[in-house]
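A.B. asks: Predicted model and sequence below, questions to follow.
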Amino acid sequence: MGDQTMLRVALWVFLVVVFLVAAGLLVGCWWVIVRPVVTEAVRARRAGDWWLPWLPREDGGWGPLTANHWWSAMRAEQRGSTAGLAVRWGFWVLEAVGLTFGLGYALWGLARLLVLGVGGL
């Protein structure tokens, strides 16, 4: 195998590894944000109580949509108005849809870059 062939193979491997790492980071971000929204929506629907994700749990803790410092503004000690519920779910649905669209767009862009990079070899 010549030097130029080895360089092409090394560059191809590098591009694939970069693609896989970037895709893994993007999917990881999606998994951390969108998956809890979906699981909490399923849990609330099964229980028939859409306020469930925003209320304290039986053990006194909070669910994944209200557990950390930044999202604690979504917490509710008791069931509130329909508008309050709509704001909470609206924020998280928009967040989930936006991240899903962004993930698809970013993966599409990464795949295009990979094809261009490999095709240029």
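C.D. replies: Looks like it came in fine. Numbers count the residues shown, from 1 in each chain.
A.B. asks: alpha carbons only for contacts and neighbour counts from here, please
C.D. replies: Fine.
A.B. asks: Could you report the distance from R35 to V97?
C.D. replies: According to Cα to Cα, to the nearest Å, R35 stands 12 Å off from V97.
A.B. asks: do the same with V9
C.D. replies: Distance of V9 to V97, given as Cα to Cα: 38 Å.
A.B. asks: One more: G109?
C.D. replies: 18 Å.
A.B. asks: repeat for A106
C.D. replies: When distances are taken as Cα to Cα, A106 and V97 turn out to be 14 Å apart.
A.B. asks: Against that first model, consider the following:
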Amino acid sequence: MNYWLVKSEPDKYGWHHFTEQGRAVWDGVRNYQARNNLNAMRLGDQVLYYHSVTNPGVVGLATVVREAYPDPTVPDDPRWVVVELEPVLAFYRAVPLARIKAEPLLANLALLRQSRLSVMPIRPDEFELILKMGQQ
């Protein structure tokens, strides 16, 4: 199993939008590295859902329910792909970016090294720590 973090602006597609829909096609990715990460996602992989811009932080847990396929929003451009995600768990308390930055065990988190990347892998130990922080 792999672990990932995806970012979304809460005003555009926040956790509440995601849970109301119950399933999301993760589209609109136009960065090659993020696209490669979408291609690497496998059925059942666990995904941390991060709100960016406004009150940045991890707010929930999702799972990959459909692996990468061509992005239907750009049918004439085969370079781009989407995956489908379903919400699993809303965090009891969001894990704010400031808390993530303050945690020495998360110093190498991709979120801190490549802050503009919208889809990124995370290590199992980072995933477990953030999950634990969200349940406290």
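C.D. replies: Looks like it came in fine. Since this is a predicted model, take the numbers as computed values, not measurements.
A.B. asks: Can you pull the TM-score for these?
C.D. replies: Laid over one another, the chains give 0.25 as their TM-score (TM-score structural alignment, normalised by the length of the first structure), with 54 aligned residues with a Cα RMSD of 4.6 Å.
A.B. asks: ok so, going back, so between A106 and V97 of the first structure, which is more surrounded?
C.D. replies: Between A106 of the first structure and V97, counted using other Cα atoms under 10 Å, A106 has the larger neighbour count: 15 against 12.
A.B. asks: mind listing what the more buried one touches?
C.D. replies: Under the criterion of Cα atoms under 8 Å, 6 or more residues apart in numbering, the contact partners of A106 of the first structure comprise L26.
A.B. asks: Could you identify the longest strand within the second structure?
C.D. replies: strand 81-96 (DSSP state E).
A.B. asks: Work out for me the element R66 of the second structure sits within.
C.D. replies: Assigned by DSSP states H and E, R66 of the second structure belongs to strand 57-70.
A.B. asks: Tell me which other helices or strands that strand touches.
C.D. replies: Counting by 3 or more Cα pairs under 8 Å, 6 or more residues apart in numbering; DSSP states H and E, the packing neighbours recorded for strand 57-70 of the second structure are helix 32-40, strand 46-51, strand 81-96, helix 124-134.
A.B. asks: do that again at 10 Å, thanks
C.D. replies: Packed against strand 57-70 of the second structure, as judged by 3 or more Cα pairs under 10 Å, 6 or more residues apart in numbering; DSSP states H and E, are the following elements: strand 3-8, helix 15-21, strand 24-26, helix 32-40, strand 46-51, strand 81-96, helix 97-102, helix 124-134.
A.B. asks: Just name the most buried of these.
C.D. replies: Stretch with highest mean neighbour count among these: strand 46-51 (a mean of 26; mean count of other Cα atoms under 10 Å).
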